[in-house]
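Participant: I need the structure of the sequence given here:
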Amino acid sequence: MTDGIHYSLRFVLTFRLSWAELPAIETEYESLWRFARALQRADLSIDGWHPRASSVKASFRIRAFDSAGPTPAALAMAKAEKQEYPGVCSLGAWNGIEGNGGAAFTDLLSVDGLCSVRLRTK
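Facilitator: This next block holds a predicted model:
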């Protein structure tokens, strides 16, 4: 007998931007926040997401979202990263769980090539 249903999901959506410039970080993070809100239906709390960072410890210090939208700390981190790679924007968040129950999603935007949104759960 099991305690519940366990599932793994991989979702990838690829597309091309129809404009020559990347959207503002605030605009893109707002889109990710809306995506995270939709994931609440799969019992993934909006408050449980952490942005990508240089280490797990650094990631846990910051929440990616709250009930009002992207957090100021997550936006500041994303803005600092974007400056290093003009023409490409990659944002992501994970729920801080490795293994069963873990989930992560990323988006990758490029003005010169394919873009993607990826979700993976364990």
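Participant: from here on, contacts and neighbour counts on C-alpha atoms
Facilitator: OK.
Participant: Which parts of the protein are helices?
Facilitator: With DSSP state H as the criterion, the chain has helices at 25-38, 56-60, 72-82.
Participant: In the second one, which residues are buried?
Facilitator: Residues of helix 56-60 classed as buried: 59-60 (neighbour count, 16 or more other C-alpha atoms under 10 Å).
Participant: One more: the last one?
Facilitator: Across helix 72-82, burial judged by 16+ other C-alpha under 10 Å covers 74-75, 77-78, 82.
Participant: Likewise for the longest one?
Facilitator: Neighbour counts over helix 25-38 (16+ other C-alpha under 10 Å) mark 25-26, 28-30, 32-33, 36-37 as buried.
Participant: now for that helix, which elements pack on it?
Facilitator: strand 69-70, helix 72-82 (3 or more C-alpha pairs under 8 Å, 6 or more residues apart in numbering; DSSP states H and E).
Participant: Repeat the analysis, applying 10 Å as the threshold.
Facilitator: The contact analysis (3 or more C-alpha pairs under 10 Å, 6 or more residues apart in numbering; DSSP states H and E) places helix 25-38 against strand 65-66, strand 69-70, helix 72-82, strand 88-94, strand 103-110.
Participant: To compare against the first, here's the next sequence to fold:
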Amino acid sequence: MLKVEKIHHIAVICADYERSKQFYCHTLGFQLLAEHYRAERQSWKADLAINGNYQIELFSFPHPPARPTQPEACGLRHLAFSVRDLDLAVTQLAAAGVKYEAIRVDPYTEKRFTFFNDPDGLPLELYEESE
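Facilitator: Below is the predicted model:
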């Protein structure tokens, strides 16, 4: 059996690189570790981190196809991010003009969560966890 240690990163393709970089860095608080323009692909690649941990590769490509359905397409359903204070987090989302679903409670863990979308409609989740 293959011994996977951890998830290294998640790759996200966006339609508007600057808009998505702004969203992930300024709205969600990711740190931009590195940024490269790949001329042969007409593509940007950014490495983003949370608390110093490399998490997301943000890519741009000319004319990427749209997500086929929302959110139950085959493949990756959504990305979930931990927060300590969900009420504060949704207040900050709202202040940034990001719409989010009503806060719900996970029936299995009894933790609160909500869903929202990135600029390209990728489903994202905030999941409240205490230390």
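Participant: Kindly provide the TM-score of these chains.
Facilitator: Aligned and superposed, the two chains score 0.31 in TM-score terms (TM-score structural alignment, normalised by the length of structure 1); 67 aligned residues with a C-alpha RMSD of 4.9 Å.
Participant: right, and the helices of structure 1 - which one's nearest Thr121 of structure 1?
Facilitator: helix 25-38 (13.0 Å; C-alpha to C-alpha).
Participant: angle of the closest one against strand 88-94?
Facilitator: Helix 25-38 of structure 1 and strand 88-94 meet at an angle of 30 degrees, taking axes from the mean of the first three to the mean of the last three C-alpha atoms, to 10 degrees as the criterion.
Participant: now helix 25-38 of structure 1 against strand 103-110, angle please.
Facilitator: Using the same axes, to 10 degrees: helix 25-38 of structure 1 against strand 103-110 is 150 degrees.
Participant: now the angle between helix 72-82 and helix 25-38 of structure 1, please.
Facilitator: Going by the same axes, to 10 degrees, helix 25-38 of structure 1 makes 130 degrees with helix 72-82.
Participant: that older thread, adding distance to Leu9 of structure 1, write the helices and strands packed on helix 25-38 of structure 1 out as JSON lines.
Facilitator: Formatted as JSON lines, those follow (distance: least, C-alpha to C-alpha, whole Å):
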{"stretch": "strand 65-66", "distance to Leu9 of structure 1": "22"}
{"stretch": "strand 69-70", "distance to Leu9 of structure 1": "24"}
{"stretch": "helix 72-82", "distance to Leu9 of structure 1": "25"}
{"stretch": "strand 88-94", "distance to Leu9 of structure 1": "14"}
{"stretch": "strand 103-110", "distance to Leu9 of structure 1": "9"}
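Participant: nearest to Leu119 of structure 1, of the buried residues of helix 25-38 of structure 1?
Facilitator: Ala36 (10.3 Å).
Participant: Let me know whether that closest one touches His50 as I believe.
Facilitator: No - counting by C-alpha atoms under 10 Å, Ala36 of structure 1 does not reach His50; the two are 11.2 Å apart.
Participant: hang on, the earlier thing: next, format the buried residues of helix 72-82 of structure 1 as a markdown table and append distance to Val88 of structure 1.
Facilitator: Output for the buried residues of helix 72-82 of structure 1, formatted as a markdown table (distance: C-alpha to C-alpha, whole Å):
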| residue | distance to Val88 of structure 1 |
| --- | --- |
| Ala74 | 18 |
| Leu75 | 16 |
| Met77 | 15 |
| Ala78 | 12 |
| Lys82 | 7 |
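Participant: Of all pairs in these, which one is the farthest apart?
Facilitator: For the buried residues of helix 72-82 of structure 1, and using C-alpha to C-alpha, no pair is farther apart than Ala74 and Lys82, which are 12.3 Å apart.
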